[in-house]
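K.L.:
structure here, sequence nowhere to be found:
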């Protein structure tokens, strides 16, 4: 058995086609199992796996395996696909082991009788979306938001030095502080999506609405998870800074009640929310390309452009000469 990296061929609609991909692999292989980070659909339903017995090849969509127990899910699908390729006409127990009330094997006559594993419930969509968010690695989005973090940290620091914010933090109830947190994250998330044009418009393909909805859902989830990660980090730093800078006795005088650890926690909570709201303005100074690459739709477009350049290098060179 060998493991190698390679490119899967996409059609005009961004779908993986084994008929074009298999010839690009090693001819010495008895069978080939592709693992791809691309989402795959069949009639508007998530498609975790597909087996093409005629070409002794299978493709597994890793995002459709979700996030919990990912390694086990991918391993089970791989073993099932190998079993299906080895005995394509049998109801092998290993082949059927990945079936459940949530997903079933079908024979797709439109695709030359290929065996496809199709999600049969809404849970399949949940696994697909969470899997795509995991592939996006939203926590890495924080590293691209340098302007946001700088503006948020600068504004949050005001909460450490202004006594009026100390007083406000101790007066506000936890549920109101929670609403302020939700509002601040919503403001920044909306600003990032709108300012960086992350929203996917309908594309000229069949089932365009389904694809657009899926990509937009993943984009929103990725952005908000990234912001939540930044919020937690900024909260911890603000809390520590408050403990270091603010004297508990002086804080007691200003808020007219004994300053406790809870007082510092509430102060960091309010200050961080204020910082995140201000940080939305700093997002305009961040790299548009870096933020855009965090979305699945953009990465698909980049793959297709690269594929077009690889398929027709002469045409690409001609375009470059014309541009010069």
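P.N.:
Thanks, I have the structure now. Since the structure is predicted, the reported quantities are computational estimates derived from the model, not experimental observations. Numbers count the residues shown, from 1 in each chain.
K.L.:
contacts and neighbour counts: CA atoms only from here.
P.N.:
Noted.
K.L.:
show me what contacts the residue nearest to the spatial centre of the chain?
P.N.:
For the chain, residue 133 is the residue whose C-alpha lies nearest the centre (CA atoms, centre = their mean; 2.3 Å). Contact analysis of residue 133 by CA atoms under 8 Å, 6 or more residues apart in numbering lists 218, 219, 221, 222.
K.L.:
buried subset of these?
P.N.:
Taking 16 or more other CA atoms under 10 Å as the criterion, what is buried in these is 218, 219, 221, 222.
K.L.:
need those in a markdown table with secondary structure and distance to residue 296, can you?
P.N.:
Converted to a markdown table, the buried ones among the contacts of residue 133 look like this (DSSP: H, G, I helix; E, B strand; the rest coil; distance: CA to CA, whole Å):
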| residue | secondary structure | distance to residue 296 |
| --- | --- | --- |
| 218 | helix | 8 |
| 219 | helix | 7 |
| 221 | helix | 12 |
| 222 | helix | 10 |
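K.L.:
here's the one I want to compare it with:
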């Protein structure tokens, strides 16, 4: 055995548990963070110990009624069962404290911390690379762990390095700390983070059947000269209203037909249900807007290929240019979207329900650390 191996074995070991709950988007972030967390802890906290990072999954449907405290209690039990020194939970639940977005919360007594990924905004992985090592170091220091030399963790340390964190509240000497975002910008960042965590691209793929049907409706509408005349008679304002009504009808019908609306109950507080519903609406709106752009581009290309300028001039009884083809694609795309709202009930239930923020299907292909 080499001297390096011998010295490595005699270095004190600190085991950090990294739990993702639910095991969906948070698991993706946790997997990427775990691959580099030990090196970051050695660099930022203490290089004289062996850092061991163990991953685990939390519940597919984490507790909603107790907020961060419930997550910390569950995580503390998990930490004790797994014999971890400290544990950090990454969650996609939008947490609040005093009606302000909660970014992270630590408990030195329980030796655990929770991080709300949506509150970090769009660049969540970059933020957790900074936040998690700091939280682990603070937990060990506040818990008076002798394996980590005492460090002067400035209260404003994270607030200056992580834009999502507005300020820290709580008593530093007790180790019960909450990192909160600003009331206005923090809420905007929280909503964008929720859409990011909800993966609108997955919702877009879930609407693939609907998009194919709408494209077929648009192709048929191209052959109807009456629609050409209707589009020519309508002004830009009316066309915009028709487009917005079509997109709104599609989003509303998807929510109603597939029961995506989260209702407050004993387990889901009203504030959390509202946040879930806003996240679902924003995700579906973004997915349907992208679908509309694809539909518009496809309709415009088809119109340019199929409708000769002379034919369109004969129908409209005036010279035409490229704006007429744009108007034609606009009216047909909007009408086809309204028709697509009716056909959205044909979508696969599971793929559409994935767009609901509070819905997390049982994952496949992954196995929890504690089940191995």
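P.N.:
Arrived safely, thanks for sending. Nothing here was measured: the structure is a model prediction, and the numbers come from that model.
K.L.:
excluding covalently adjacent residues, which one is nearest to residue 255 of structure 2?
P.N.:
The shortest distance from residue 255 of structure 2 to any non-neighbouring residue, by CA to CA, 6 or more residues apart in numbering, is to residue 261 (6.1 Å).
K.L.:
ok, the one you found touching residue 277?
P.N.:
Yes: Residue 261 of structure 2 is within contact range of residue 277, at 6.1 Å (criterion: CA atoms under 8 Å).
K.L.:
what touches both of the two?
P.N.:
With CA under 8 Å, 6+ apart as the test, residue 261 of structure 2 and residue 277 both reach residue 356.
K.L.:
how about the strands of the stretch 51-200 of structure 1, start to end?
P.N.:
57-61, 103-108, 114-119 (DSSP state E, counting those that start in this stretch).
K.L.:
turn these into TSV, including distance to residue 47 of structure 1 and mean neighbour count.
P.N.:
Below are those laid out as TSV (distance: least, CA to CA, whole Å; neighbours: other CA atoms under 10 Å):
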stretch	distance to residue 47 of structure 1	mean neighbour count
strand 57-61	7	24
strand 103-108	9	15
strand 114-119	5	23
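K.L.:
distance to residue 281 of structure 1 added to those strands, as TSV?
P.N.:
Listed next are the strands of the stretch 51-200 of structure 1 as TSV, based on distance: least, CA to CA, whole Å:
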stretch	distance to residue 281 of structure 1
strand 57-61	37
strand 103-108	45
strand 114-119	41
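K.L.:
residue 298 of structure 1: which of these is closest?
P.N.:
Nearest to residue 298 of structure 1, of all those, is strand 57-61, at 18.2 Å by CA to CA.
K.L.:
the strands of the stretch 51-200 of structure 1: which one's closest to residue 189 of structure 1?
P.N.:
Comparing the strands of the stretch 51-200 of structure 1 by CA to CA, strand 57-61 comes nearest, at 28.1 Å.
K.L.:
return the distance of the closest one from the chain's centre.
P.N.:
21 Å (CA atoms, centre = their mean, to the nearest Å).
K.L.:
mean shift of it relative to structure 2?
P.N.:
Once fitted to structure 2, strand 57-61 of structure 1 is off its aligned match by 2.1 Å on average (mean CA distance after the TM-score superposition for structure 1).
K.L.:
contacts for that strand?
P.N.:
Residues contacting strand 57-61 of structure 1 (CA under 8 Å, 6+ apart): 18, 22, 31-40, 47-52, 74, 77-78, 81, 85.
K.L.:
ChimeraX command to pick out the buried ones of the residues you listed?
P.N.:
The buried residues among the contacts of strand 57-61 of structure 1 can be selected in ChimeraX (16+ other CA under 10 Å) with this line:
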select :18,22,31,32,33,34,35,36,38,39,40,47,48,49,50,51,52,74,77,78,81,85
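K.L.:
which ones among the contacts of strand 57-61 of structure 1 lie within helices?
P.N.:
Counting by DSSP state H, the contacts of strand 57-61 of structure 1 place 18, 74, 77, 78, 81, 85 in helices.
K.L.:
export these to TSV and tack on distance to residue 162 of structure 1?
P.N.:
As requested, these are arranged in TSV below (distance: CA to CA, whole Å):
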residue	distance to residue 162 of structure 1
18	63
74	53
77	57
78	59
81	63
85	69
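K.L.:
let me know the closest of the residues you listed to residue 145 of structure 1.
P.N.:
residue 74 (32.5 Å).
K.L.:
what does the closest one correspond to in structure 2?
P.N.:
Here residue 74 of structure 1 is matched to residue 128 in structure 2, going by TM-score structural alignment.
K.L.:
check contacts around that match.
P.N.:
Applying CA under 8 Å, 6+ apart, the residues near residue 128 of structure 2 are residue 33.
K.L.:
ok, 6 Å please
P.N.:
By CA atoms under 6 Å, 6 or more residues apart in numbering, no residues touch residue 128 of structure 2.
K.L.:
circling back to that earlier point, mind checking how far the residue nearest to the centre of structure 1 is from residue 219 of structure 1?
P.N.:
For residue 133 of structure 1, the distance to residue 219 of structure 1 (CA to CA, to the nearest Å) stands at 8 Å.
K.L.:
what's the closest of the contacts of residue 133 of structure 1 to residue 64 of structure 1?
P.N.:
Nearest member of the contacts of residue 133 of structure 1 to residue 64 of structure 1, counting by CA to CA, is residue 218, at 12.9 Å.
K.L.:
what residue in structure 2 is paired with the closest one?
P.N.:
With TM-score structural alignment as the criterion, residue 218 of structure 1 matches residue 279.
K.L.:
kindly report the same for residue 107 of structure 1.
P.N.:
Under the alignment (TM-score structural alignment), residue 107 of structure 1 maps onto residue 170.
K.L.:
this completes my enquiry, with thanks.
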